[in-house]
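Asker: sharing a model that was predicted from the sequence below.
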Amino acid sequence: MITSASNQQMKHVIQLNKKAKTRYEQRVFVVEGIKMCMEAPKEDIQAMYVSETFLNVPEHGQKLKNYSYEVVADNVFKTISDTQTPQGILALVKMPEYTLEDLLGKDGRSSHLLILESIQDPGNLGTMIRTGEGAGVTGILMNKTTVDIFHPKTIRSTMGSLYRVPFYITDSLEETLQELKERDISLYAAHLKGTMSYDKPDYTKPCGFLIGNEGNGLSETIAESADEYIRIPMEGKVESLNAAIAATLLMYEVNRQRR
């Protein structure tokens, strides 16, 4: 049993939780909680740690019978956890790798993409990934200034969808959007200049939605890549919606039309 926070393995977990640079250098991230650990692809789990208290619950021992793990003293587990009330289990998981092709659907004709520019809130990003799975997106494309997809808060917000939704982080969003257009994928920007209601276009064909930064929206260059500006009608004095809520409405409209 690990009884000291100075243990090298514990220091490693803390570094992975705190530093994106360490995560990307090692291509490993930390997941916490029974759901996130059990849903992780078993072949990608590099290490698993459980607290004494966690292991005292008989059903937990049953869940872990086919896993290798290290037991950690409760007080030490609190120091390596990123949550205020740790569930008592975490794992180090190998990062999944995807190409742009992986995002386009099995035949390329079913593409349903969520395209993110500089989203900053990890909870928003995680919610979009989770909702994206529910709405049937084929993938999520994002630029490098979008918050880290492996940030602990993002991971928690995905509730496991991170393992199943393909994503791609592009060096040049502008160039990648041009590539999508060359593949006949229609791009729509939720934009204040939009005159067409979001539920009017035909989304049964390959499409993608551009969602911008929470405070500033889409940059002019990226917005101009859209084939159409669309708007979400709003009552009262509301000028805009939370980015994750706007993305949800758009993705589910595609789902509705394709059903």
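Answerer: Cool, the structure landed.

Asker: CA atoms for contacts and neighbours, from now on please.
Answerer: Fine.

Asker: now the element after the strand or helix carrying residue 210, going C-ward?
Answerer: Assigned by DSSP states H and E, residue 210 belongs to strand 207-211. The element immediately downstream of strand 207-211 (helix or strand, assigned by DSSP H and E) is helix 220-223.

Asker: hmm, residue 5 and residue 79 touching each other?
Answerer: Yes. Using Cα atoms under 8 Å, residue 79 is in contact with residue 5, at 7.0 Å.

Asker: all strands of this protein, in order?
Answerer: Remark: strands assigned in the chain by DSSP state E are 28-32, 45-51, 70-72, 89-94, 112-116, 139-143, 167-170, 186-190, 196-197, 207-211, 228-231.

Asker: any chance of these in a markdown table, plus distance to residue 63?
Answerer: Below are the strands of the chain laid out as a markdown table (distance: least, Cα to Cα, whole Å):
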| stretch | distance to residue 63 |
| --- | --- |
| strand 28-32 | 15 |
| strand 45-51 | 12 |
| strand 70-72 | 15 |
| strand 89-94 | 12 |
| strand 112-116 | 35 |
| strand 139-143 | 31 |
| strand 167-170 | 29 |
| strand 186-190 | 44 |
| strand 196-197 | 48 |
| strand 207-211 | 39 |
| strand 228-231 | 47 |
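
Asker: A further structure is provided below for comparison with the first:
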Amino acid sequence: MLTNTRSDRVKAVRALSRRSVRSRTGEFLAEGPQAVREAVAFRPAHVRDVYVTPEAAERHAAIVEAARAAELWVHEVSPEVLAAMCDTESPQGIAAVCRVVDVPLEEALAGLPADALVCVLTHVRDPGNAGTVIRGADAAGADAVIVSDASVDIYNSKVVRSTVGSLWHLPVSTGSTVPEILDALRARGITLLAADGAGTTLLHDADLGGPHAWVMGNEAWGLPQEVRDACDDVVRVPIHGHAESLNLAMAATVCLYASAEARRTRR
């Protein structure tokens, strides 16, 4: 069992809380049973090490057994060591060092189905919002999530936790500029739908009949005019009550599920 909180291994894992270290090593830390379970189940080749406390090993025996069956390194550690590795105040007893899973834009868009559904995040800065949108896209059956270069790092621990494992379920691409993303989607015949409160088309009137991508903007200022102009339509979610607006994650989920329902009725 690893018990030394000052060991080089512990320091190396803890250093993954810094973006510069994640970028240099190509690794990040996934914390909690949901994240580790999905990483082991869906992307075992991307899991380098699993760290678990004795209590958590007993509580989450199925995860540990699956990791060992996949021939992954499983290290038993003291609660103090796990706490030193993680940046959450109350770690849930298990974490995994994983290799990054994002793919180039061309790869993410390769082989999209005829009724493709894509979610694009532009200049999204809030980790919780980004992770929740990825989770919503996964739940709605989206085929890919594209995160622009000016957005939050998807390997930020808050993003990873907010995806609740969905980060390992569908193609995610990062690092491309917004114009590059829109051009690549348009070249594949995918309709670009800007989701913005300034839209004149209401969601229930939007044309969701073919392959399309929802383009989501920044939490504070939405989508700039040039991005809205570059899209085929600007769509807004109707507000029936007195709420001023929906936050990014809520609006994205509503739009994605509208697309999922339209897709379901066509199939």
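Answerer: Looks like it came in fine. For clarity, every value in this text was computed on a predicted model and none was experimentally measured.

Asker: what's the TM-score here?
Answerer: Once the chains are laid over each other, their TM-score by TM-score structural alignment, normalised by the length of structure 1 reads 0.91; 258 aligned residues with a Cα RMSD of 2.0 Å.

Asker: with mean neighbour count and distance to residue 244 of structure 1 added, can I get the strands of structure 1 in TSV?
Answerer: Converted to TSV, the strands of structure 1 look like this (neighbours: other Cα atoms under 10 Å; distance: least, Cα to Cα, whole Å):
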stretch	mean neighbour count	distance to residue 244 of structure 1
strand 28-32	24	22
strand 45-51	20	29
strand 70-72	19	37
strand 89-94	23	26
strand 112-116	26	10
strand 139-143	23	13
strand 167-170	20	16
strand 186-190	24	12
strand 196-197	14	18
strand 207-211	25	9
strand 228-231	21	15
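
Asker: once aligned to structure 2, how far is the longest helix anywhere in structure 1 on average?
Answerer: In structure 1, taking DSSP state H as the definition, the longest helix is helix 243-258. Following superposition, helix 243-258 of structure 1 is found to deviate from structure 2 by 0.7 Å on average (mean Cα distance after the TM-score superposition for structure 1).

Asker: quick one: buried residues of that helix?
Answerer: 243, 244, 246, 247, 248, 249, 250, 251, 252, 253, 254, 255 (16 or more other Cα atoms under 10 Å).

Asker: what range in structure 2 matches it?
Answerer: On structure 2, the counterpart of helix 243-258 of structure 1 by TM-score structural alignment is residues 248-263.

Asker: tell me how far that stretch is from the chain's mean position?
Answerer: The chain centroid and the centroid of stretch 248-263 of structure 2 are separated by 16 Å under Cα atoms, centre = their mean, to the nearest Å.

Asker: the most centrally placed residue in structure 2 and residue 24 of structure 2, how far apart?
Answerer: Centroid-nearest residue in structure 2, with Cα atoms, centre = their mean: residue 134, separated by 3.8 Å. Distance of residue 134 of structure 2 to residue 24 of structure 2, computed by Cα to Cα, to the nearest Å: 24 Å.

Asker: please apply the same query to residue 119 of structure 2.
Answerer: 27 Å.

Asker: next one: residue 234 of structure 2
Answerer: Where residue 24 of structure 2 is concerned, residue 234 of structure 2 sits at a distance of 38 Å (Cα to Cα).

Asker: same thing with residue 176 of structure 2?
Answerer: Distance of residue 176 of structure 2 to residue 24 of structure 2, given as Cα to Cα: 19 Å.

Asker: residue 200 of structure 2 maps to what in structure 1?
Answerer: Using TM-score structural alignment, residue 200 of structure 2 pairs with residue 195 in structure 1.

Asker: quick one: contacts for that match?
Answerer: Contact partners of residue 195 of structure 1, counting by Cα atoms under 8 Å, 6 or more residues apart in numbering, are 229, 230, 231.

Asker: so can I have a markdown table of the residues you listed showing distance to residue 124 of structure 1?
Answerer: Converted to a markdown table, these look like this (distance: Cα to Cα, whole Å):
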| residue | distance to residue 124 of structure 1 |
| --- | --- |
| 229 | 22 |
| 230 | 21 |
| 231 | 20 |
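
Asker: which residues touch residue 257 of structure 1?
Answerer: Going by Cα under 8 Å, 6+ apart, residue 257 of structure 1 touches 202, 203, 204.

Asker: taking those, please make a PyMOL selection of just the buried ones.
Answerer: The following PyMOL line selects those of the contacts of residue 257 of structure 1 that are buried, judged by 16+ other Cα under 10 Å:
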select buried, resi 203+204
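
Asker: which of the contacts of residue 257 of structure 1 are still contacts in structure 2?
Answerer: On the basis of both residues aligned by TM-score structural alignment, their matches' Cα atoms under 8 Å, what survives of the contacts of residue 257 of structure 1 in structure 2 is 203, 204.

Asker: next, the angle strand 207-211 makes with the longest helix of structure 1.
Answerer: On the basis of axes from the mean of the first three to the mean of the last three Cα atoms, to 10 degrees, helix 243-258 of structure 1 is oriented at 170 degrees to strand 207-211.

Asker: now helix 243-258 of structure 1 against strand 186-190, angle please.
Answerer: Counting by the same axes, to 10 degrees, helix 243-258 of structure 1 lies at 140 degrees to strand 186-190.

Asker: if anything else comes up later, I'll come back, but that's it for now.
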